Every structure is written in structure tokens, then in C-alpha cells.
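[1] Pasting a predicted model and its sequence here:
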Amino acid sequence: MNLVPPAELFSHTCIDYADADYKAPNFVQRLFSLFRNVRPGSDLTNFQLPPQFNIPKSQLQFFGESAYLFGKDFLHQCNNAGSALERFISVVAWSISTTRAPAFGVAPYNPVLGETHHVSRGSLNVLLEQVSHHPPVSALHATDEKENIEFIWCQHPVPKFHGTRVEVEVLGKRQLKLLNHGETYMMKSPKLNVKFLPPRIDWIGDVNICCQETGLEAELCYVTSSLFGCRGLHSVKGKIYQSSSMKTLYEVEGHWNSTVKVKDINNGKETVIYDAKEVFSELKTPVVETLQRIWPTESAAVWSEVNSSILSKNWSKARDEKSSVEDNQRKLAKERNSKGETWVPKLFTVSYSKEDDWECSPIQERVPPAPIVVPI
């Protein structure tokens, strides 16, 4: 197993999520050149970017960062709030904190089948596996023994090209369990909207968050601007209500890249529940604590040579190394097909239905501490 030096494994982890738009007209022209032979409405799931358009990181790592890379610990707040309503509001804030956008014009690598990512932050242990390649599906399991919290996510991105933009529908179930309170919160993800003109990345669409045990529910709407306007850019609006009576308790309004407030319907009092600066300030780069414990399937190991080449801007070698990783995946798939074998995930059981889409269940009850840690 070859790894780049530990200090370089996560050199591009801490990007500025609060202001991730990258504006460069020449970059837009290069992007258009990539898509000139792609028809509007086409599924880009299998579309491969040249390494010049990649950041040295796998999409599996990027997905995992929304669980373990943060400045403010919303999970502690979710678990220790005094009432069910306060916990629900904290869960809404936590859900907003996971909607992060990459820099414009660049993207992580598409994970290979069986790729894993294992990171710890304090008592929070996070483990991911790429459970399907066609279509791409990532599973995430995280447990915090100190807080007695568990969350399980399943992510199936479906990117489609629409002429001047790419829209990524993010399918799959997400659940957060506050085990001390016997509460499970179900939620989904908004869509990622990448506009070429003007260059911009935003989240759009509706998100429902519900807790069956408390009967509380939230409806959030992520809104972007029109072609020439900017009023709705990065905005999120919605309400928190009691599902049995449909009575609205709080109105939600703000911007996911700055602040979000809730307004108490009874007294009109407004409270800031989310501040992006708190979440994304003073982010700590993960470090390798035990190199020998890193699995060969770890993202940093799978892509180590590609990462090293991109960091040194050796684009010819980066292209060759990336092709090598992808060719090896095709070779393994061909060998399985010739033997009539079906690949089975090692860490999750996976099910699919047209109504519920992908659902991933972890095999282990608890995630063990990882060899890669985020300093606190």
C-alpha cells in the first residue's frame, strides 16, 4: 500500500465552505468545452473529469466531511437541549450545516467500488463505504459513545446536464438517532445546482425533517436567485410545526452560507440557530494517527498517487495514475462478471425500492475509533 506523506493526505480538506464560489471566466469556457458533446438532460453519473478539474480528494471524503468537519458541535447541542422542541430546532440547524458546496469549477474524484473512509473526531467515529459504483451510492455510519448518538446516511447523487447548468439530485435516506431520548429524525438532502452563467453553486429544492416520536416536523425550501437577481441566493426558508395539528410553531428564514433564524409564532421572538462562521471557522485538518491501521481501501490510499501528482501539478502523471485506478476497477468488475460473482459491501447491507430509493444499514452496531483523527 502506497501513501503520500501523512501531512499531504488531507492538504485540501479545509476549503472555505462558507464562500466556496470560484469565479473564473476562462474556467467556464473550459467547462463548456467539456460538455459540448453532451445533450441537455443527459445523466452525468459516469462522466469523467480530467484531473485538472479535480481537487485531490474523493467524493467519499467530501461526503464524510459534512459529518466530522465542523467548528461548532451541533450534535452535542442536539443531545443536550432541555426539551423535545429545542432538540428538534437543533437538529434543523445541524441538517443545514451538512449542506455544503464545493468550489466552482472543480470536483472530487468519483469513488471506486469498495472504497472506504474512516475518521474520528473526539468521541465521534465516522465510517463510509462506496457500496455501489453503477449507480454511485455511498453509505455513512457514525456513532458517538459519549453523546449516545448514531446517524446513518445513504447518498445516491444523480447529476444531469441542462445546457447552462448541472443539477444534482441527491437521493437516499438520512436518519439521526438521539438514543438517550429515544428519538429518530428522518431527513433528505436538497439538490445541488451548478450554474455556468453566471458561475455559481447553490442548493435548491424542498427538505422535510420529521421525528415520529415527538410529532414535530419541518419543511425547508432552499432557493437560489433568478438569472439576473441575487435576492434568493443561498437562501433557506420554511417552518417547524406539530404534525398532528399542522400548527406552525416557528418560521425559518436565512442563508445557509451565513445565518439562519427561527421566529416564534407566539411572541415574534427571533433567534439565530445557525451561523456558518461558527461552523466553518478554525477547521482542523485531519491527521494520520496510526499509518499501519489505514486500510488499503481508504480514500487517501486509493488516490494517493493521483493526489501527489495533482499537488505537484504534474498533469500528465495525474492523468495516467487516475486512469490506472479506473482501469483497475474495470478489470475487477470484468473478473467478477466472468465468474458470475456479485460484489457485496463489507460494512453495510443495501436495499433499494422505487418508492424509498437506496437504504443502507450498517453491519456493526458501533463504529470503532479511526486511524485518522481530527484534532480538537
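    Ah, there it is.

[2] CA atoms for contacts and neighbours, from now on please.
    Will do.

[3] What residues of whichever helix or strand Gln61 is part of count as buried?
    Taking DSSP states H and E as the definition, Gln61 sits inside helix 59-68. Buried residues in helix 59-68, counted by 16 or more other CA atoms under 10 Å: 59-65, 67-68.

[4] Export the residues you listed as a markdown table, with columns for distance to Asn180.
    Formatted as a markdown table, those follow (distance: CA to CA, whole Å):
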| residue | distance to Asn180 |
| --- | --- |
| Gln59 | 32 |
| Leu60 | 29 |
| Gln61 | 29 |
| Phe62 | 29 |
| Phe63 | 26 |
| Gly64 | 24 |
| Glu65 | 25 |
| Ala67 | 20 |
| Tyr68 | 21 |
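
[5] could you pull out the strands for the stretch 51-200 of the chain?
    54-58, 107-109, 116-121, 124-132, 137-144, 149-161, 165-171, 174-178, 183-187, 191-195, 200-211 (DSSP state E, counting those that start in this stretch).

[6] Output the ones you listed in TSV, with distance to Phe74 and mean neighbour count appended to each entry.
    Converted to TSV, those look like this (distance: least, CA to CA, whole Å; neighbours: other CA atoms under 10 Å):
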stretch	distance to Phe74	mean neighbour count
strand 54-58	25	22
strand 107-109	26	20
strand 116-121	13	25
strand 124-132	12	26
strand 137-144	13	26
strand 149-161	12	22
strand 165-171	23	20
strand 174-178	12	20
strand 183-187	14	19
strand 191-195	23	22
strand 200-211	16	21
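
[7] so can I have TSV of those strands showing distance to Leu227?
    Output for those, formatted as TSV (distance: least, CA to CA, whole Å):
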stretch	distance to Leu227
strand 54-58	27
strand 107-109	23
strand 116-121	38
strand 124-132	36
strand 137-144	32
strand 149-161	17
strand 165-171	11
strand 174-178	32
strand 183-187	29
strand 191-195	10
strand 200-211	11
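
[8] before we go on, here's another structure to hold up against the first:
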Amino acid sequence: MMEGISLLTLTNKGKPGVGEKYILNQPNIYVRGILFGAMKYELGDYVYVRCPENNLVAEIEFRVKGFFTGTYNAIHGTIKNEKTGEKLYEITGKWNEDMYIKDELTGRSELLFDATNAKPTLPLVRPIAEQNDKESQNLWAPTIRALLKKDQDTATDEKIKVEEKQRSDTRKREADGIEWVPQLFKPTDEFGLDYIIHANVDGKDPETLEKQVLAITPILPGSHSTGKFEIPPHQSHPNEHTHIAGTTEPDTSAKGAET
């Protein structure tokens, strides 16, 4: 589903002003039945969630169903003391139904999460009309519409259009001597990450954090772009080569920024 790792910080836990950090990766998604039978999606492979502050690590296997044995959506994992290797808890069940956690010391097992009856919190998303042409929902809308209609040929054609447009944009940038850099992220080596958000997000309370995050780029319905990430027009005969370097805060004059 997603490559690399993510860093989650709980600001209401751990040391004041520092919080409690969790480093995690994501399961892979597999599609079965492409050539024959009913199409089925599965999550598979190993996932970890590490908390350096508490010396804890959860290692969870998303088990895919075998051809003749097994079941769909099963998980199995453990929570360990990463420093000593001591197994503290065992996790079992199905990620889309009930998941249980067992205390290895007492042997007691209890419900950890009931996915069947849990009510998801739906994200607030800006309407397509408010999104720029490179935001995912807008960019891939024709492809998604075709997939929902089970029109694989049109979906493939629309996907190719997106890819060809991006290749064309790359050639134009190279012709203008414009070096592409990410809009919203900057390189980092913190916790083994490749990139972090390209903004100063250090609020010590939820209200300040919310304001800082919402100031990065339009997120909620009704919010609009400031234009600071717009890509400059193609220059037919560039006179000089331009290197676009990242800054702590996105620069309104930066060229070549792309989502």
C-alpha cells in the first residue's frame, strides 16, 4: 500500500514538548482472481510498530490465504521488549473483524479491537472543484470512474494519459533547466526517513498544531491555494539553468514545484 516507513508522534504522551514517537511500516496489498474467479484483495506480509521511548516493538504478520488452507484477513503478532527480547503480549484474530490480545504473563486474553462494529471517522476532503490538477483525487478521477464501471480498457487509457503527461512535464522542465524538488516535503535522515513535511510543525498543544498543519497547504473544504506551489510556464528558449533548492518554509518564488 505504501512504501517506506512512517513516524507518528503522540504529543499527549511521553515527555512534555517531546511526545512519544512510533515508527511503523505498512502491509502490502495483493489482488487475487485477476485471470479467473472472483477478484479479491488481501493485506499481507510483516508489519512492525516501534516505540523507542518505551523499548517496545509490535511485530505483526498479515496472513494471506493459501490455495487450499487458511483463512482470509488473519493476523498474528507479538509485542516485545525490544531491549531484552521478552515477549509481553500475543495478538491474534482478523484485522477486519475481531482482534484479541493475550497477556503472556497471566495468560488472560481480551478483545483488543472490534472492527466490525467500529465506526470509522471519515476524512474531510475538499470537493474536486477546489482541488488543483495534480491532487490525487482530481488527477486520477477519470481512471477511478472507469474502474468503478469495470471498464478496464478505459481505465488503462486514462492511466497512460497521466503517465505521459508527467513524462512530458519532465522533458519541459529539463529543457528549461529547472530541477524538480518536492513541494511539501524535504529530505531528512531522522529515524531513517527519506522525507519529512516541508514546514515548521512544532506546536506544543493541539490547537497550535492544527493551525500549523492547515497553513501548509489547502486541506479542508473551503480552503484555497495561495498559488505558492504553481509551476512556471514552459520557456521555449531558456537563457540560463535554474537550480531549485528546498527551504524550511515553501518559497512563493520557487519554480518547478510539483505534487
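    Perfect, thanks for sending it. This one's a predicted model, so the numbers in the text were calculated from it and none came from an experiment.

[9] so what number do they get for TM-score?
    Scored against TM-score structural alignment, normalised by the length of the second structure, the superposed chains reach a TM-score of 0.62; 198 aligned residues with a CA RMSD of 3.4 Å.

[10] list the helices and strands the helix holding Gln61 of the first structure packs on?
    With contacts defined as 3 or more CA pairs under 8 Å, 6 or more residues apart in numbering; DSSP states H and E, the packing partners of helix 59-68 of the first structure are strand 107-109, strand 116-121, strand 124-132, strand 137-144.

[11] Dump the ones you listed into CSV; add distance to Cys210 of the first structure as well.
    Conversion of those to CSV gives the following (distance: least, CA to CA, whole Å):
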stretch, distance to Cys210 of the first structure
strand 107-109, 31
strand 116-121, 27
strand 124-132, 23
strand 137-144, 20
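
[12] so which of the ones you listed comes closest to Trp256 of the first structure?
    Comparing those against Trp256 of the first structure with CA to CA, the closest turns out to be strand 107-109 (20.4 Å).

[13] Where in the second structure does the closest one align, residue-wise?
    Under the alignment (TM-score structural alignment), strand 107-109 of the first structure falls on nothing in the second structure.

[14] Please list the outside residues in contact with that strand.
    Applying CA atoms under 8 Å, 6 or more residues apart in numbering, the contact partners of strand 107-109 of the first structure are 53-59, 62.

[15] what about the strands in the stretch 151-259 of the second structure?
    Here the stretch 151-259 of the second structure has its strands, by DSSP E, counting those that start in this stretch, at 185-187, 195-197.

[16] is it fair to say Arg146 of the second structure lies in a helix?
    Actually, residue 146 of the second structure is Ala. It isn't Arg. Yes. Per DSSP: H, G, I helix; E, B strand; the rest coil, Ala146 of the second structure lies within a helix segment.

[17] what's the closest non-adjacent residue to it?
    Ala155 (5.0 Å; CA to CA, 6 or more residues apart in numbering).

[18] Can you check which helix is longest in the second structure?
    Taking DSSP state H as the criterion, the second structure has its longest helix at helix 152-176.

[19] how distant is that helix from the center of its chain?
    23 Å (CA atoms, centre = their mean, to the nearest Å).

[20] Could you pull up the residues touching His118 of the first structure?
    125-128, 298, 370-372.

[21] Per the alignment, Ile363 of the first structure pairs with which residue of the second structure?
    Aligning on TM-score structural alignment places Ile363 of the first structure opposite His198 in the second structure.

[22] from what I can see its match touches Gln212, true?
    No. Here His198 of the second structure does not reach Gln212: they are 11.6 Å apart, not a contact under CA atoms under 8 Å.

[23] So Pro123 of the second structure versus Ala129 of the second structure, what's the distance?
    Separation of Pro123 of the second structure from Ala129 of the second structure (CA to CA, to the nearest Å): 17 Å.

[24] which of the residues in the longest helix of the second structure are buried?
    154-155, 158-159, 162, 170, 172-173, 176.

[25] next one: stretch 273-288 of the first structure
    By neighbour count on 16+ other CA under 10 Å, the buried set for stretch 273-288 of the first structure is 273-277, 279-280, 283-288.

[26] would you turn those into TSV with distance to Trp343 of the first structure and secondary structure?
    Putting these into TSV (distance: CA to CA, whole Å; DSSP: H, G, I helix; E, B strand; the rest coil) gives the following:
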residue	distance to Trp343 of the first structure	secondary structure
Ile273	43	strand
Tyr274	41	strand
Asp275	42	strand
Ala276	40	helix
Lys277	42	helix
Val279	38	helix
Phe280	37	helix
Leu283	37	coil
Lys284	36	coil
Thr285	33	coil
Pro286	30	coil
Val287	31	strand
Val288	29	strand
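
[27] Run a quick neighbour tally on Val262 of the first structure.
    24 (other CA atoms under 10 Å).

[28] That one corresponds to which position in the second structure?
    Using TM-score structural alignment, Val262 of the first structure pairs with Ile101 in the second structure.

[29] Wait, that match touches Thr92, no?
    Yes. With contact defined as CA under 8 Å, Ile101 of the second structure and Thr92 form a contacting pair (6.6 Å).

[30] ok, back up a step: which of the contacts of strand 107-109 of the first structure sits closest to Ser138 of the first structure?
    Ser138 of the first structure lies nearest to Gln59 out of the contacts of strand 107-109 of the first structure, by CA to CA, at 9.1 Å.

[31] hang on, the earlier thing: wait, which of the strands of the stretch 51-200 of the first structure is closest to Ser245 of the first structure?
    Once the strands of the stretch 51-200 of the first structure are compared by CA to CA, strand 200-211 is nearest, at 14.2 Å.

[32] residue range for that closest one in the second structure?
    Taking TM-score structural alignment as the measure, the second structure aligns residues 40-51 with strand 200-211 of the first structure.
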